[in-house]
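Peer 1: need a 3D model of the following:
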Amino acid sequence: MTNQHRQRTFDSRFKRSNQAYLKESETSSAPAIRIGFVLREHFSMMAFTAAVDAIVTANLLSSTPLYSFRTLSLDGSAIRSDLGIEISVDGALQSQSSSELDMLFVCGGLRCNLQPDRALQDRLRDAAQHGLILGGLWNGSYLLAQAGLMDGYECTVHPESRDGLQETCPRVTLSANPYVIDRERVSCAGASSALSMMLAVIGQHYGNEVVRGIEEILSCDKIGEIPERPMPCTAIDPALPEPLQAVLQLMEANIEEPLGMEELAGLVNLSRRQIERLFHRYIDSTPSKYYLELRITRARRLLLQTNETIAAITVACGFVSTTHFSHCYRDYFGQSPSQARQNRGR
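Peer 2: Got it, this is the predicted structure:
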């Protein structure tokens, strides 16, 4: 018999929540994608922060950074946003080497000056020659188009700037979509679409699982048309069959004293086999594995976010003993609960 440690892997839904805490071998080892944001005077703060929020949150889902970013102005001076807040930047676009970036976004806004800027155009053309992916937020694509960098590409722009772009840049294919990705060009029309655009970019880089993980974090308080609806502790896909949603909700509500399969089946008026088929079809897991991962995820949060004893966490998450809890935690995270607590914050 071998004593070799058996490493468990999370099913996709819980892997998103726990990605940053898994062993290095399960996360991305590729170099971080380097992004520059060129801030123009009166740029849309909301569009900019939405784009940055997406990549910063992506980094939170990985034990190694997926992205790095820096802010730039043409000459390195501070830039005033559309909110009247002055923003210090990391450097000057005029001295930024294009070889040190992979993507470059021009951040515009409603009151940005759209008159041709030769110095800006020269730097953007240099970035294009170095093969950077170029993007525009709000009316940033207008400034890219002025440099001839949107010729033959489809792009979008804020409605206030559409007429001017159509008149002055006839070789550009202007779209009415809120965001557009066309080969090496990316654009969005405003603040709300900036997040959607960046999520689509991240999806191309790292896949839909990372995107869904970001959405779970950033959409936790999305309330739609029912402001009184409480936030769920975990995101349950409303597109799932109602009986399956009911089972997931029962699991979530019974973590300290987990319900047995027969109890769950009786409470939702299904057979055990029917529940297993639902999990296999819609979650690609078994009920017992899902339930364990739900509990071990809660245990990880309590372990790293509170000072509760390991014994108390063991009970709160439905494990029969601290030894059982420790074995399960090590199986998933590659370290014991006490080691994880010692390493938190590092």
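Peer 1: contacts and neighbour counts: CA atoms only from here.
Peer 2: Noted.
Peer 1: in the helix or strand residue 38 falls within, what's buried?
Peer 2: Per DSSP states H and E, residue 38 falls inside strand 33-39. Using 16 or more other CA atoms under 10 Å as the test for burial, strand 33-39 gives 35, 36, 37, 38, 39.
Peer 1: same check, this time on stretch 125-141
Peer 2: Under the neighbour-count criterion of 16+ other CA under 10 Å, stretch 125-141 has 125, 127-128, 132-141 buried.
Peer 1: sequence B follows; please return its structure for comparison with A:
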Amino acid sequence: MSAAAKPVWFGILLLPNFTLTAFSGLVDMLRLASDEGDNSRPVRCCWSLIGDAKRPVRASCGIETTPWEDLGDPARFDYVVVVGGLLRKGSEPSQATLDFIQAVGKTKTTLVGICTGTFALMRAGVLAKHRICVSWFHYWDFLEQFPHVDHTRLVADRLFVMDDRRITCSGGRASIDVAAAILKRHIDLSTVQKALRILLVDRADTINAPQPHPPGLEPSAHPIVKRAMLLMEQHVSKTLTLEEMAKKLNVSSRQFERVFKADTGRTPQAFARAMRLRVAAWTLLNTDKTISAVSSDCGFSDASHMGREFRQIYAVSPSTFRREKRMAGLDEVNYQEIFPNRTEFY
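Peer 2: Next up, the predicted model:
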């Protein structure tokens, strides 16, 4: 795209308690790709912060940003980006915001949901029949808020999904990736790559790049098993019974246990136990939390309970595990090393 060509216009809509990283990654990618040198002029692309009222919107970290202009006519934008963040009372989009998103959906403007901005798009009814990318961390939150959504449309193992004029992104650093993917549609590749280098990003991850899995979460192709693993991870601090998990997954306890064991070789209870230990091991090595705090975070009844579980696998206490691994210089968990293939683990 030449400097004289029409710039690509982005309207950025920040929801209450939005994630600052997701917003800043997106807008800095637009800024750096828009102009030459260090001028930051909106030449190749332009952006505007829009809102249903010109009052400050607070990010989840407390920083406030004021919209530049009212929502107005959605057709003036090529892309409308909705950036979300925390899911809690007071973070919901206003009715005016939902009405605006609905209006965007009736135009040729492409809608982009970043982080939990995807929830707002879903609530506005503009994601019908589209595939939807959600963070693994918010996967079950999404199903609880929208229980009637077709589960096969949910994608929790990719950074972002581009489906016609709907783009959904898991959030965080992935906002840089999705911005790069959009800009490649309109701007020469060398300019986009230069912007990435300035941001100290070697390359933008592609649409097929996987989301990083949380500690202890193993990949599975079976939709029920995948959902069960995500459910276990989100409830790692409060163990769910087999019946509770089956109810949330809308299957019988017998069917759930049979499918899970056929796919993983383990019962759901054994897998959940393994996950708790893996998360506990990661926490011990990567934080300075006390043993009691780790045991509580990971769903053990107390530190003694976690200690007994730990000794069955490692033959050492959690405190010894932490001390020995740190003395050995292990600053990143390698599960193949720290979890020996022992039958008592299962």
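Peer 1: tm score of chain vs chain?
Peer 2: Here the superposed chains carry a TM-score of 0.52, computed using TM-score structural alignment, normalised by the length of the first structure; 195 aligned residues with a CA RMSD of 2.5 Å.
Peer 1: quick revisit: reformat the buried residues of strand 33-39 of the first structure as CSV; add distance to residue 158 of the first structure.
Peer 2: Formatted as CSV, the buried residues of strand 33-39 of the first structure follow (distance: CA to CA, whole Å):
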residue, distance to residue 158 of the first structure
35, 22
36, 21
37, 18
38, 17
39, 16
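Peer 1: where exactly do the helices run in the stretch 101-250 of the first structure?
Peer 2: For the stretch 101-250 of the first structure, the helices defined by DSSP state H, counting those that start in this stretch occupy 118-129, 140-146, 159-168, 191-206, 208-218, 242-253.
Peer 1: want to try a markdown table for those helices, with distance to residue 59 of the first structure as columns?
Peer 2: A markdown table is the format used below for the helices of the stretch 101-250 of the first structure (distance: least, CA to CA, whole Å):
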| stretch | distance to residue 59 of the first structure |
| --- | --- |
| helix 118-129 | 25 |
| helix 140-146 | 25 |
| helix 159-168 | 32 |
| helix 191-206 | 11 |
| helix 208-218 | 9 |
| helix 242-253 | 27 |
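Peer 1: next one: stretch 33-43 of the second structure to chain centre, how far?
Peer 2: 30 Å (CA atoms, centre = their mean, to the nearest Å).
Peer 1: distance check, residue 108 of the first structure against residue 161 of the first structure.
Peer 2: Residue 108 of the first structure sits 11 Å away from residue 161 of the first structure, going by CA to CA, to the nearest Å.
Peer 1: for the two, list the residues in contact with both.
Peer 2: Common contacts of residue 108 of the first structure and residue 161 (CA atoms under 8 Å, 6 or more residues apart in numbering): residue 139.
Peer 1: need the strands for the first structure, in chain order.
Peer 2: 33-39, 67-73, 79-80, 86-87, 91-92, 103-107, 133-137, 154-155, 173-174, 179-182, 185-188 (DSSP state E).
Peer 1: now, of the ones you listed, which is deepest in the fold?
Peer 2: Neighbour counts (mean count of other CA atoms under 10 Å) averaged over each of the strands of the first structure peak at strand 185-188, with a mean of 28.
Peer 1: can you check which part of the second structure that one sits on?
Peer 2: Using TM-score structural alignment, strand 185-188 of the first structure lines up with residues 166-169 of the second structure.
Peer 1: would you mind finding the most buried of the helices of the stretch 101-250 of the first structure?
Peer 2: A comparison of the helices of the stretch 101-250 of the first structure by mean neighbour count, using mean count of other CA under 10 Å, puts helix 140-146 on top with a mean of 26.
Peer 1: which ones are touching the residue opposite residue 33 of the second structure in the first structure once aligned?
Peer 2: Correspondence of residue 33 of the second structure to the first structure, assessed by TM-score structural alignment: residue 58. Counting by CA under 8 Å, 6+ apart, residue 58 of the first structure makes contact with 66, 67, 210, 211, 213, 214.
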